[in-house]
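S.K.: Starting from these lines, generate the structure:
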Amino acid sequence: MSEKSASLYRMATDEHTCPFGLKSLDLLEREGYAVEDHKLTSREETDAFKRQYHVSTTPQAFIGGERIGGYDALRKYFGKPPVSSEAVTYQPVIAVFGTAALMAIAANWSAHGALLTVQAAEWFISFSMCILAILKLRDLESFSNMFLGYDLLAQRVMRYAYVYPFAEALAGILMIAGALKWIAIPVALFIGGIGAISVHKAVYIDRRDLKCACVGGDSNVPLGFVSLTENLMMVAMAVWMMFK
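M.R.: Predicted coordinates for the structure are as follows:
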């Protein structure tokens, strides 16, 4: 046995493998522990373990004979920050714009044999619009609930909250193709302009603390600069296409 050893009890049945058990195992191994991995392969075995150690959940990790607890407790034991689904984060935004930028560069490289051109910048905005629209459309009800909290037009015409993601997707797709500009330009100007005004009023005038619906209704991204940027990008792209 290694000097650093731990025991882990985690649920791993034919029907369910506990993700937090796997995360606990990975964390222990990354911290240099030799892990005695005890798989609880049935509901009966899991319930018996809980009764024996007077715990209500699995996994449970033991180090030096001392029970540390589940995945969150294990992270705390190793001095790592807690993982919370409720925490404010910009990770979805970084993922969207980072992926869109790489897609634009890749498409531009394939089409023009160059990494950065004006076309790449156009595609970056268009791809970003499409990705953001997909995130909204995957749960339209949740998006509309959050969107109605601050969008000025949606608060007056409720159905606009359901139309917005489709309009954003349509404008983005047409901008990628460079086609039907007579549709893409007014749609982008309209939804981008209303959106920018709404966000500016909610955040910078009314000083409201809201979550941004830009990456979907389950977002923990704070309303503010990101959503304002999304809308201003649409407006800028529309103006650019007008005079291009």
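
S.K.: Please count neighbours and contacts with C-alpha atoms only from this point.
M.R.: Noted.

S.K.: For the chain, just list every one of the strands.
M.R.: Secondary structure of the chain by DSSP state E: the strands cover 5-11, 34-40, 60-63, 66-69.

S.K.: As a markdown table, those with distance to residue 229 and mean neighbour count would be great.
M.R.: Listed next are the strands of the chain as a markdown table, based on distance: least, Cα to Cα, whole Å; neighbours: other Cα atoms under 10 Å:
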| stretch | distance to residue 229 | mean neighbour count |
| --- | --- | --- |
| strand 5-11 | 44 | 23 |
| strand 34-40 | 47 | 17 |
| strand 60-63 | 44 | 22 |
| strand 66-69 | 43 | 17 |
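
S.K.: so which of those strands comes closest to residue 100?
M.R.: Nearest to residue 100, of all the strands of the chain, is strand 5-11, at 38.4 Å by Cα to Cα.

S.K.: quick one: contacts of the closest one?
M.R.: Contacts of strand 5-11 from elsewhere in the structure, counted by Cα atoms under 8 Å, 6 or more residues apart in numbering, are 17-18, 21-22, 24-25, 28, 33-42, 46, 58-64.

S.K.: Grab the most central residue of this structure for me.
M.R.: residue 92 (3.4 Å; Cα atoms, centre = their mean).

S.K.: Second chain to compare with the first, below:
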Amino acid sequence: MSEQKTAVLYRMVMDKHVCPWGLRALALLHHRGYRVDDRWLRTREETDAFKAEHGVATTPQVFIDGVRIGGHDDLRRHLGLRVRDPKALTYTPVLVVFAVAALLAAAASWSASGAILPVKVAEDFIAFSMVILAMLKLRDLDGFVTMFLGYDLLARRSVTYARIYPFAELGAGLLMAAGALTWLSVPVALFIGGVGAVSVFKAVYIDRRELKCACVGGDSNVPLGFVSLTENLMMIAMAVWMLFAH
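M.R.: Sure, this is the predicted structure:
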């Protein structure tokens, strides 16, 4: 029978602060089958003394077989696991929005009729997507405006349009979900979706610029491209459908 692997973990556990990265490192070590000697740094003075003794700038710190591995990310690398790059481009935020909107649409259809009706689900999916995306933009309106100005053709002519855009998207999405005031929601969705589609197409496929999309807010790492174009095309499709269906 092989001897259980052991590790020593130093982490901050204070009255007003428990280091989350220390907890994550502890959970990861346990998950990988290590017996952990969990040593708490209970005061700021104790933490500073530990850092000075070992010549490190941060805690937690993991030691395996007497060798310092480092913090949580260093531990992941040591174990052969991927470490997230906060600057890496990813479509994950938009895909999560679309997945949640689709589930909400299916749930709404089931609640209303006891069945998942494809047409109703498709309508609500687009409307719910618009509402969620607008909400993400409104978390940090100034950040959204700054990123949006990087590629939207109309926003570059009028910063006011950039500030109004999330509210217009939110309003149109809510009206479409409610099936109300089609005379207002349809032209709004057609306008902002049309301008957005043209702007994204020009920036990405004509000018060949590498930009980040403001679709989920101004702090995102979503690349401007096909997914961004899809958001605008969905708005246009929804508006055209409602124009004829309602």
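
S.K.: quick one: contacts for the closest residue to the residue nearest to the centre of structure 1 other than its chain neighbours?
M.R.: Computed as Cα to Cα, 6 or more residues apart in numbering, the closest residue to residue 92 of structure 1 that is not its neighbour in sequence is residue 215, at 6.9 Å. Neighbour list for residue 215 of structure 1: 92-93, 132-133, 135-136, 221 [criterion: Cα under 8 Å, 6+ apart].

S.K.: Output these as TSV; include the columns distance to residue 54 of structure 1.
M.R.: Formatted as TSV, the contacts of residue 215 of structure 1 follow (distance: Cα to Cα, whole Å):
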residue	distance to residue 54 of structure 1
92	38
93	42
132	46
133	47
135	42
136	43
221	38
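
S.K.: So which of those residues wins on neighbours?
M.R.: Neighbour counts for the contacts of residue 215 of structure 1, by other Cα atoms under 10 Å, peak at residue 136, which reaches 27 neighbours.

S.K.: Please give me every residue in contact with it.
M.R.: Here residue 136 of structure 1 is in contact with 143, 165, 213-217 (Cα under 8 Å, 6+ apart).

S.K.: Over to residue 214 of structure 1?
M.R.: Here residue 214 of structure 1 is in contact with 132, 136, 227, 230 (criterion: Cα under 8 Å, 6+ apart).

S.K.: how far away is the closest residue to residue 94 of structure 2 other than its chain neighbours from residue 129 of structure 2?
M.R.: Nearest residue to residue 94 of structure 2, sequence neighbours excluded (Cα to Cα, 6+ apart): residue 216, at 6.8 Å. Counting by Cα to Cα, to the nearest Å, the separation of residue 216 of structure 2 from residue 129 of structure 2 is 11 Å.

S.K.: hmm, back to that, nearest to residue 172 of structure 1, of the contacts of residue 214 of structure 1?
M.R.: residue 132 (9.8 Å).

S.K.: Pull the residues that contact stretch 63-78 of structure 1.
M.R.: With Cα under 8 Å, 6+ apart, stretch 63-78 of structure 1 has contacts from 5-7, 20-21, 23-24, 27, 57-62, 81-83.

S.K.: correction: stretch 220-234 of structure 1
M.R.: Taking Cα under 8 Å, 6+ apart as the rule, stretch 220-234 of structure 1 contacts 86-90, 92-93, 125, 129, 188-189, 191-193, 195-196, 199-200, 203, 209-215.

S.K.: Could you pick out the buried ones from those?
M.R.: With burial judged by 16 or more other Cα atoms under 10 Å, the buried subset of the contacts of stretch 220-234 of structure 1 is 92-93, 125, 129, 188-189, 191-193, 195-196, 199-200, 203, 210-215.

S.K.: What about those residues, which are in helices?
M.R.: 92-93, 125, 129, 188-189, 191-193, 195-196, 199-200 (DSSP state H).

S.K.: closest to residue 107 of structure 1 out of the strands of structure 1?
M.R.: strand 5-11 (44.6 Å).
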